[in-house]
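Student: Pasting a predicted model and its sequence here:
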Amino acid sequence: MTRLLRFAPAFASILLAACATPQAARQAAAPVEIGIVAINDFHGALEPPRQAVPAPDGMGGSAPVPAGGAAWLASAIDSIKAKHANHVVVAAGDLTSASQLASSIYLDEPAVGVMNRVGLEFNAVGNHEFDRGRRELLRLQNGGCEKNTTREPCQIEAFKGAAYKYLSASTITEDGSTLFPATGLKSFGTGASKVTIGFIGLSLKAVPELVSPDGIKGLTFADEADTINRAVPLLKQQGADAVVVLIHQGGKTTDDPDPNGCKGMTGEILPILARLDPRVDVVVSGHTHWAYVCNYGDVDPARPILLTSAGVYGELVTDITLTIDPAADRVVAKAAHNVIVQSPGYTGGRGAVPNSDRYPRFAPRADVGEYVQRYVDAASAYARQPVGHLSGPAEKPDGLASNTGGLLGNLLADAHLAATRDAGARIAFTNPFGIRAPLVPAADGSVTFGQIYAVQPFNNTLITETLTGAEIRQAIEEGLDDSGAQQMLAPSANVRVTYDMTRPSGQRVVALTIDGQPIDPAATYRVAINNFLAGGGDGYATFARGTDARIGMSDLDALAAWLAAVPVRQVPPEERTVRLDK
């Protein structure tokens, strides 16, 4: 698609002409307003993630607003519910996994508990919901204490499962059925004023590239647009007046500070929208961790679809308003606005992030705060353990440069190489998309286990394998090609990569050196990567073809050992990857 979506202002309203109906019918039932409260990519963020939302500052620029935390999220959701007599809370996936320590070490049971308490009703299955495998995902829905991982379930309380429904319209099991229901319905009102909303929930087709193959064995993931289009007429037959898609796929805008903007939208969601049944009214999206509100009708007037995303970590909530004519059985107006979940200010690696008077401040909801604190206190013994000292903040770039590793990527790659030398590793790479939090030491330079866990919360294992020089170059190209999201692997200190994104896909690596010498395409090298990449994750098919693989320690243990090996570990400052077209 060559045309870009234009800016969609906050509370942008898309007025649709209603079909002519008899005057008596119009008088018999007034339009009904429905509020849809939407989130995505919560990732078990029980506590404020110490991450800010860039938002307009009223002077033509932007300013960071501290946001997130389950108790504050609950209050923000309650405030939106209070605006709408008729409401429903929904999510577009990745509520669990890649989580904060207090959620992750308890198998994200507390993340599910938070969602139960905020009144979530439908959630699309994302890719991270599969991180611990199919059986564990089914346990999150159904409850119980079956042990499906190395960690013990039900450590703090008996786990009752999700009170909300997972939807997985495109996830097909061995017998041809869907893993969870494909759709859901919710009705409001009675008699002539009754209206019904139909929900379709699904993951992205690329799930097999994003999770361990063992976790999804026997499952297939169907085309997103085809799946949605098959479900729409079925929902209409069941009486749906409006159709809302919850999909774990999304896009990105340009570096626009307005979370309600849609400037320069790009991404994998666009070709899906271009093929959708025009009867789809709203698409709640996720996956990219980007916040936006878009009117797809600006691109295709035949498909005036409202597209939304609420960013990541519960830092925003989308307030969607649908106005439905019950006589005409259709939506006559729709609008959306992303609400910043402003929580207490903090000081991070880039200085103080104070509260803003331009945006509402939410008080933490007491019951959710108390519930979260139980898990935080239980996890604190793990979290407080010191692991070493760091010379300063180690972070990766944010915004449009978040697909590179930065100083933190350098640090991790060096730690992985040091941990795999005994397996013959000569170079190491890590994937920037797997880096989940900055590493900011305390005033005395100390770093805790809880902090390094937040950086790498996947419990990946390091794999050392043999690849040719040509295969290493090809693997780097796979991260930069036009198939899927693009990222530049973060390399160890002895590697330099120069690339140019204006060159043809598959030919973007301009120069590649190892130990100061150009890579030899015919020579073999021992390469250290995590098991996710070694399985072909993130589209790195070449890594899955490596030979003589040797399993090492976890990436978490490798980082802890690297930090502990010297009194103060220096943050590696050098630029190891250079992009020529910037």
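Tutor: It's in. Numbers count the residues shown, from 1 in each chain.
Student: Please count neighbours and contacts with C-alpha atoms only from this point.
Tutor: Fine.
Student: Quick one: residues contacting residue 480.
Tutor: 486-488, 501, 505-506, 508 (C-alpha atoms under 8 Å, 6 or more residues apart in numbering).
Student: Now rank those by neighbours and give me the top one.
Tutor: residue 488 (25 neighbours; other C-alpha atoms under 10 Å).
Student: ok so, going back, in TSV: the contacts of residue 480, plus distance to residue 39.
Tutor: Formatted as TSV, the contacts of residue 480 follow (distance: C-alpha to C-alpha, whole Å):
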residue	distance to residue 39
486	25
487	25
488	29
501	33
505	34
506	36
508	36
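Student: Take this one as well and set it beside the first:
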Amino acid sequence: MNKSLLFLTLALGLSSCNLLDAGKPAVQDVVVLGLNDFHGNLEATGFAGIKVPDPKDATKTINLPAGGAEIIGGYVDSVRTTNPNTLFVGGGDLIGASPVTSSLLRDEPSVIALSKIGMKASALGNHEFDQGLKELLRMQNGGCDSNDTTKACKFDANYPGASFKWLGANVVDKTTGTPVFKPYDIETTASGAKVAFVGAVLKGTPDIVTPDGVKTLTFLDEASSINKYIPEIKAQNVDAIIVLIHQGGTASDTYDKTGCNTLTGPIVDIAAAVDPAVTAIISGHTHQGYNCVVNGRTVIQGDFYGHLLQRLDLKLDTKAHKVLEVKAANVVMDTRSIAKNADMTALVAKAKSLTDAVKLQPVAPIAAASISRTQNAAGESALGDVIADSQLAATSDAAHGSAQIAFMNPGGIRADLIASLPGNTVSFGDVYAVQPFGNTLTVMTLTGAQIKTLLEQQWTNLASPRILQVSKGFTYTYTPTYAADGKTLTAVSVDPASIKLNGATLDPAAQYRVTANNFVAAGGDSFVIFKSGTNVLQQPNLVDVDAFAAYLKANSSTPVAAPVLNRIIRN
């Protein structure tokens, strides 16, 4: 090409770019709204951060009803009306472990709701993988080729998939090493500002989902995976880069404390390692409300179930492609003051019409208004005991495995058992809220020595132990050891003489029949000793929630009460 012609072409190209830039304001105000750990909660639930008078008893208070698709949609509408440069995004676990209204319809109403509200992108969460990769890809792309045809496409006969993109910079195919989902997404606002969102999920996801569902995937380090794409993103002249990550921490400050500096947990190390070009981190997973600063960068999380939306108010210089100012806040999705989105009202009504008959079906009375999942100092909970007892009852006969002991993972207990019907009667919806995964029961043989190993594996991660809930008749004692600060756990020992079944110490060489749900039985939550079990009896037709409901019914003449917490003893 002639040099003069080349220079002229370049000049015209630059001139064209300058003309495009000239059409947008040099400084723009952009709002980013984030939603984490929604878990299909289409309807409002109680937010513990604010207490309000109980409408049924003026002498008592209850948690503020907050969240729900109608309120979230209404708030997003109101912000967009004020500022059209508003982007709605997610921090993962939008679906999975959901209430009946969404879960019985395979969470399709929740995906459709968030799409209609205008979500642009979301980090993957571990619960997005609850039903395996193939089903997650269907949730993204649409269609009815589901692994549960009894639920799929019952809300919409032609399920369209999500209009937003799930992002996973650190989720790659185990064979090819290539990303299975988009690593990042760049959105252009109404006024032309470009905001990039990079997504990641905690690298420990394979340990907390059913292993078979992610066996073809590798989950890489979060920060290095995010940083890999930053140069590529910056080359596209974006005006801000936001990380959406399903990993979090905890803070001693409350959700409404701006700029807190008490954040601890995995997200702190990730935030410290992420490229300085990242302006803010919208986090999730730990179900906490915090608005903190790590190394000068905003790190925020909005509780769970849509009680709070994270709000980032950005002032962007679109000529210099830089962030001039960031203001961060957690906004309460208050059902008392936020106008509802009419489309969401119709959507929720349709979902309820398809599920209420099942949800409201009475199961049985319980001895009090609720049974709590809150663990005591040793890690035992009343509800955990009851669930373990129900699984033992379902599998103790010869036809179902002759089980002697049942173990229940605490992460599978998603809510307190609260009786919503008169006379302290629980409905199927109440039971389902406690165990929404649809796990099935598995019975296997373990030796006494393997059971001791199982108990020790509760502390595979000393910083985040998972104390199994145990059935009646099984007891043991453990002793923790702490560092000089008296707080940091350094070791745990389980006294083999204390491991007893109906008062008799377990023989290390003897064999015992043990029940667990299929998630744990496959080695989930790092309980890998289960994979060494023998004489395994898989029971695909014995679902945990059904076993739980059957146990409550079988004891309806003397309603189930919270047991005395004396099965797990901590020295």
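Tutor: Ah, there it is. Worth saying up front: this structure is predicted, and the values here are computed from it rather than measured.
Student: Could I get the TM-score for this pair?
Tutor: Here the TM-score for the pair of chains, by TM-score structural alignment, normalised by the length of the second structure, is 0.85; 525 aligned residues with a C-alpha RMSD of 2.7 Å.
Student: Throw the contacts of residue 480 of the first structure into CSV and include distance to residue 555 of the first structure and secondary structure, thanks.
Tutor: CSV is the format used below for these (distance: C-alpha to C-alpha, whole Å; DSSP: H, G, I helix; E, B strand; the rest coil):
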residue, distance to residue 555 of the first structure, secondary structure
486, 23, coil
487, 20, coil
488, 19, coil
501, 30, coil
505, 31, coil
506, 29, coil
508, 29, coil
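Student: Closest to residue 189 of the first structure out of the residues you listed?
Tutor: Of all the contacts of residue 480 of the first structure, residue 486 has the smallest distance to residue 189 of the first structure: 46.4 Å, by C-alpha to C-alpha.
Student: do you know how far the residue mapped onto that closest one from the second structure is from residue 543 of the second structure?
Tutor: Matched by TM-score structural alignment, residue 486 of the first structure corresponds to residue 465 in the second structure. Applying C-alpha to C-alpha, to the nearest Å, the value for residue 465 of the second structure to residue 543 of the second structure is 26 Å.
Student: One more: residue 424 of the second structure?
Tutor: In terms of C-alpha to C-alpha, residue 424 of the second structure sits 24 Å off from residue 543 of the second structure.
Student: Compare the two (neighbour count), which wins?
Tutor: Higher neighbour count among residue 424 of the second structure and residue 543: residue 543, with 20 against 17, using other C-alpha under 10 Å.
Student: how close does the nearest residue to that one once chain neighbours are set aside get to residue 211 of the second structure?
Tutor: Spatial nearest neighbour of residue 543 of the second structure, chain neighbours left out: residue 440 (4.2 Å); criterion: C-alpha to C-alpha, 6 or more residues apart in numbering. Using C-alpha to C-alpha, residue 440 of the second structure is found at 15 Å from residue 211 of the second structure.
Student: hmm, who's touching the lengthiest helix in the first structure?
Tutor: Counting by DSSP state H, the longest helix found in the first structure is helix 366-383. Helix 366-383 of the first structure is contacted by residues 46-47, 70-71, 74, 101-103, 105, 110, 114, 117, 156, 448-451 when judged by C-alpha under 8 Å, 6+ apart.
Student: which of the residues you listed are buried?
Tutor: 46-47, 70-71, 74, 101-103, 105, 110, 114, 117, 448-451 (16 or more other C-alpha atoms under 10 Å).
Student: now the strands for the stretch 251-400 of the second structure?
Tutor: 280-282, 289-294, 297-302, 308-317, 322-332, 362-365, 370-371 (DSSP state E, counting those that start in this stretch).
Student: Would you check the span in the first structure matched by the first one?
Tutor: What that stands for is strand 280-282 of the second structure. Against the first structure, strand 280-282 of the second structure falls on residues 282-284 (TM-score structural alignment).
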